Structures are given as C-alpha cells and as structure tokens.
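Enquirer: Structure of the sequence below:
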Amino acid sequence: MKKYPYFEGWYLKHQANGEMIAFIPAVHAGITGEWEASVQVITGEGAWNFPYPVSECSIDKKNFRIKIGDNLFSKKGIKVDLKNREMSIKGGISYGPFTGLKKDIMGPFRLLPFLECNHGVVSMRHRARGSVTVNGKTLDMTGGTGYIETDWGHSFPKEYVWTQCLFNGKQEGSIMLSAADVPLWGRSFRGVICAAYLGGHMYRMATYLGARIVRYNEREVYLKQRKLFLKVTKLGERSFGLYAPQKGSMSRIIRESPVCRVRYQMWYGKKSILDITDNNASFEAVRAQQP
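Expert: This next block holds a predicted model:
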C-alpha cells in the first residue's frame, strides 16, 4: 500500500446517441490510514457513490485493470454491477484501441514528488460498444466513443477549472483542459495542461511549454502558447455533487456539469482549427473552500 494520505482514481467516460455515463473507480486513505475503495457513477440525470472495502479492490496499473467488487475496468472495456437502495446499474461496454499521448501530460512536473495532485491521460478517444441499464433504462453505447484519465496524490487543487469533450459528427476529436492552483515551495501559481486530438493531430498546451493564461474564471479559460490560442466558454450547466479527495479522504464535495453546453475555439495564428459548441461536454469549476 502507498503511504497515506493518498488517493488514486480513474475517470472513464462513455458517450453515444445523446447519452453519457462516466464511472470513477478509486482507492483512498485519509490521515488515519483507513483504506477504502469506491465507484462513483455520473449520468446526465445525477451522480451516485458506491463504497467498498479495500479488500474487494485489486489494481494492475501496468496493464490497466481495476477490479472493485463485481466491477471491472480495463483496456478491453468495463463490466459493472452496482446496486443500492436508490440505484441499480448493470451491463458491459467494450473498447476499441486507445488513443494515448506520446509523452506524459504533466511534462517535467511529473518528477516533483510533493505535488498534491498528479494527472494522467489514459486514452483521448476510443470506440465503445455495448450497453448499461440504469434503473431499468438502457443506455446503448454501441457506435459511441470513450475517454479515460487518472488522478493520484492526496488532494484535488483548492481551485481549478477542468473540462473534457468528445467531438462527433463533422469535426471529430477530443479535448481535455485543466487549469489549477499549484502549490510549490510555499507559494502557488496557476498552471495549465491541455491536450486536443483533432483530425488525427495532437495539440499540446501547458505551462511547461510556455502556455500563458490570458483569462480565467468559472465560465471561461483563454490560453496563449506562441501562435496557438484556445478559448473555452461554458454556455450552460446542470451540475451534480461528487466526492473528491481532501488529504486522502473523499470528504470534499465538488460540482460537476457532466452534460454541459460548452464552446471550444482554437486558432493557430489567424487560422481557425476548431470552433465547435457541444451540448455533451463535461465541466467543473471549483473555488477554494472557505476556512
């Protein structure tokens, strides 16, 4: 086991036919060192948490295989069987080949052992096939797409904006952006990481690549990296509460808009390379907790 406080989780998003469902399997331990596991589920209708004893959790990060209870999350796909008093979710979704990044999204910051939170991208985009039944309603993911990322450390940043979108139709692709408060050597700065997979080409923007945050608030992030520009604007929202780590314990409540109207615009110089408004984007804007 890792030293505590510690958390590690994976965000597996699936999207097809106007429907979205995401799963967050995780393992975590607070300052008391009591290890627990959980699976959170997010749909366009709400969010639910299913706790498990850590004895029912096994993790193989090298081969990407996480098993919690009767639920399996792997590079081949997922199988879920979750049930409590208000929610029942069962089914399976298989995956096509992953679209990974050639280099770690954290860049040189991955070498810093004391960051409160680390981020990784497992797959920017992959095919999905199968279905899950949520309280009697079947969500058919066949012909759809998926996205997977991971976080680990002891706490989510005190303030951050995160968004992810799978583009389908005329302009296919995937984008992930995170702008967050990063504590470093007694101070803090606002850092950013972003990957956009568009038309078979991967664009990267990050603080360590020279990206600068021109504008940042709960509804908009505007980045500049030499001749590359990105503007993300939230146009609508319907948010639900999720559990997030604070000193390893899943005791912090954040708000995510899992099916949100967001506009993404990207330019290289004066040439537009992306301008799309999507109604199924995911978006989180989190402020610092008051003391």
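
Enquirer: C-alpha only now, for contacts and for neighbours.
Expert: OK.

Enquirer: For the closest residue to residue 266 other than its chain neighbours, what is the enclosing helix or strand?
Expert: Using Cα to Cα, 6 or more residues apart in numbering and skipping residues adjacent in sequence, the residue nearest residue 266 is residue 230, 4.4 Å away. Following DSSP states H and E, the helix or strand that holds residue 230 is strand 228-234.

Enquirer: I'd like to know which elements the next helix or strand after that strand is packed against.
Expert: Helices and strands here follow DSSP H and E; after strand 228-234, the next one along the chain is strand 240-246. Contact here means 3 or more Cα pairs under 8 Å, 6 or more residues apart in numbering; DSSP states H and E; on that basis strand 240-246 packs against strand 46-53, strand 249-268.

Enquirer: got the contact list for the strand holding residue 230?
Expert: Strand 228-234 has contacts (Cα atoms under 8 Å, 6 or more residues apart in numbering) with 219-224, 260-269, 283.

Enquirer: and for comparison, fold this next one:
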Amino acid sequence: MINRHTHPEIFQGQLKHQHYFEGWYFKHTSTSSNQSIAFIPGISLNPDDSHAFIQVIQSHPVRTYYFTYPLDTFHTTDVPFSVTIGDSFFSLTETRIDINDDTYHFKGQFLYDTIIPINRSLLTPNIMGFFSYIPKMACKHGVISMHHHVNGTLTDAGGHTLTFKQDHGYIEKDWGHSFPEKYIWSQANHFPTKQASLMVSVATIPLLKTSFIGHLCHLHLDGKDYRFATYNGSKITQLKITDQHLFLILTKNQWRLEINAWLDDAKELKAPLNGAMTDTIKEGLGGKLDFKLYHHNQLIHADSSPYAGIEVVKMANINVD
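Expert: Predicted coordinates for the structure are as follows:
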C-alpha cells in the first residue's frame, strides 16, 4: 500500500468525512504571454454544501474564478496519481482543462516533465517533517513538485490563447478542515540566472489547547536542496510585514536566507473554514520575490523573480519572539 506521508499528492481524506477540505495547487507561468495561471481542484465536505470545485487565479491583472461541481464528479487514483473533476484531469505528467459554466470557459492542455520533488527521509517524509505524523491538525501542507517544465496551450476566460513552451510549473496542496488563522505564504520558481525554486510559509499553528508560530521554507537551487523549518532547528531572526511587503530572514547553523517579497495586485480566493469554502483570502500571482542565500556570511547566490505567488493573511500583529 502506498505511503500517504511520503506521497502527499494522493488523496489524503475520505468522502465520508465531514468538515474536511482537500485542494491541489497547479501553477503555470507563460513567459511568452507574461501570464501566470493556477488551477486549484479540490473538495469541500460539510453538512451544508459538500461539493467539488476548481478555483482559478490568473495574472496580470489578477482575476479569480470559482467553479463548483457535484461531489460524484470527483475521482482520484493513487498509482499513477490523478484527480478528475468534471471534464478536467490533473496528474504529474499532464493536465487537461475543460471548464464551462456558460459564463466563463477555460480549455487547454499542459504536459509536464522533469518533476522535481523535495528531499525526504523517515523523519521528514514531506515538507512538514515529523509534524506530518500528528493526526487531526487543522491544516497540513504538501509540496509535490518544486519545479518542472510545462508545454501546452490554454484558452482563458477572456478568449486569449496562452502558449507554454519549456516554461515553469509548481505543484503543492493542503488538506484538513481550516487554513491557519494567520499566515504568510510565497512561492516562485521562475528565476533568470539559475534553476531555482523557493516556497516559504510562516503561520500560527494550533496544537491541542495552545498554538505556536511555525515556519516552512524550501529552496531548490541548481540541484541542491536547502530546508529551513521549525522542526530542523531553523530560526526566524527577522520578520517585517505590511499589506504589500514581506521581509524575512531565516537562519540554520551557518546558513542564512533573506527573502523580500512585494505584492503588487491581489484578488479574493475562497478558503476553507471547518471544511466549508466560506472564508476568503487574498492572493497575488504576479508579485516580485528576491532571495539571498549566505553561508558563513558569504553570499552564495542572489536572484529575483517577477512571477511570485504571495498571500498575507492577518499577519500584522504576529509575534515571532
């Protein structure tokens, strides 16, 4: 039987659950069209309105869409992994989009290759490390592909054709019953000078009757992985947040990672609250992200991406001391 801890891409829940959500995040960037678009297939299980959905966010400018489907149109396979909702199909090698609600229509196909998963071990079976073994956490997170090539075409809701030729893709997911009350998240994997992909999140994590500030950050740089996380002894040494800007310094032993991110435009996405997609967050998909990686105070690499996804949710009063 496939290990769900080491393979977070597969469906983690059961359709008989109540107050449960699960969603996958497939991001694609077309440099020729100067556009990024992410499709979020998922399910919302709750007593009032259980359904499957495909959520879409696209930039520039940022637009969002939410399409609902009957729950019986949701199907998954473990080996090989796939998710089917309505006439759309998602996997690690191909995605086929066919969404039509009589108002908006998306149709296209993406082919993926050179999937780059994160490094894993017994103690860190996925991006959450040993926290992934804790049952009934409000929200769990999985990184499926830090980077892969995307080829294909897509006709968007405005009737424009986006072309993807050896462009960049990224896949992650979340599951549980609710997003953290406060968190920041950013991701970028389109950098001009080296093959790099970075994801980072800082959040309030409820645990039993208390909560703590946890962080996850994974940098894939020219075939090497750098992990900064609460569970491996990494520390947040600086964190400054406004509605439009994030500055974060993470340290682990003699390594230091500095991250600057700027949110230029954002629109509302639906988010889970006790399994129901009734909450809202704001995400930008065309922000700017800079990073600098140091070892023993020597700069190893610095880079910048204009295609960053960024979310900042109620973080103004967070205390990381």
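
Enquirer: picking that back up, report the angle between the strand holding residue 230 of the first structure and strand 249-268.
Expert: 130 degrees (axes from the mean of the first three to the mean of the last three Cα atoms, to 10 degrees).

Enquirer: which bit of the second structure covers strand 228-234 of the first structure?
Expert: Mapped onto the second structure using TM-score structural alignment, strand 228-234 of the first structure covers residues 255-261.

Enquirer: Once aligned, what mean separation remains between that stretch and the first structure?
Expert: Mean deviation of stretch 255-261 of the second structure from its aligned counterpart in the first structure after superposition (mean Cα distance after the TM-score superposition for the first structure): 1.7 Å.

Enquirer: And that stretch, how far out from the chain middle?
Expert: Centre-to-centre, stretch 255-261 of the second structure and its host chain are 19 Å apart (Cα atoms, centre = their mean, to the nearest Å).

Enquirer: Likewise for stretch 98-111 of the first structure?
Expert: Distance, centroid of stretch 98-111 of the first structure to centroid of chain: 15 Å (Cα atoms, centre = their mean).

Enquirer: Over to stretch 97-106 of the first structure?
Expert: 14 Å.

Enquirer: Over to stretch 96-104 of the second structure?
Expert: That offset, for stretch 96-104 of the second structure, works out to 23 Å (Cα atoms, centre = their mean).

Enquirer: Same question for stretch 240-260 of the second structure.
Expert: Counting by Cα atoms, centre = their mean, stretch 240-260 of the second structure comes out at 19 Å from the chain centroid.

Enquirer: Could you do stretch 101-118 of the second structure as well?
Expert: So, by Cα atoms, centre = their mean, the centroid of stretch 101-118 of the second structure is 15 Å from its chain's centroid.

Enquirer: Going by neighbour count, list what's buried in it.
Expert: 106-113, 115-118 (16 or more other Cα atoms under 10 Å).

Enquirer: Kindly report the same for stretch 168-184 of the second structure.
Expert: 168-180, 182-184.

Enquirer: do stretch 125-141 of the first structure as well
Expert: Applying a neighbour-count criterion of 16+ other Cα under 10 Å, one finds 125-134, 139-141 buried in stretch 125-141 of the first structure.

Enquirer: Stretch 29-43 of the second structure too?
Expert: By neighbour count on 16+ other Cα under 10 Å, the buried set for stretch 29-43 of the second structure is 29-31, 35-43.
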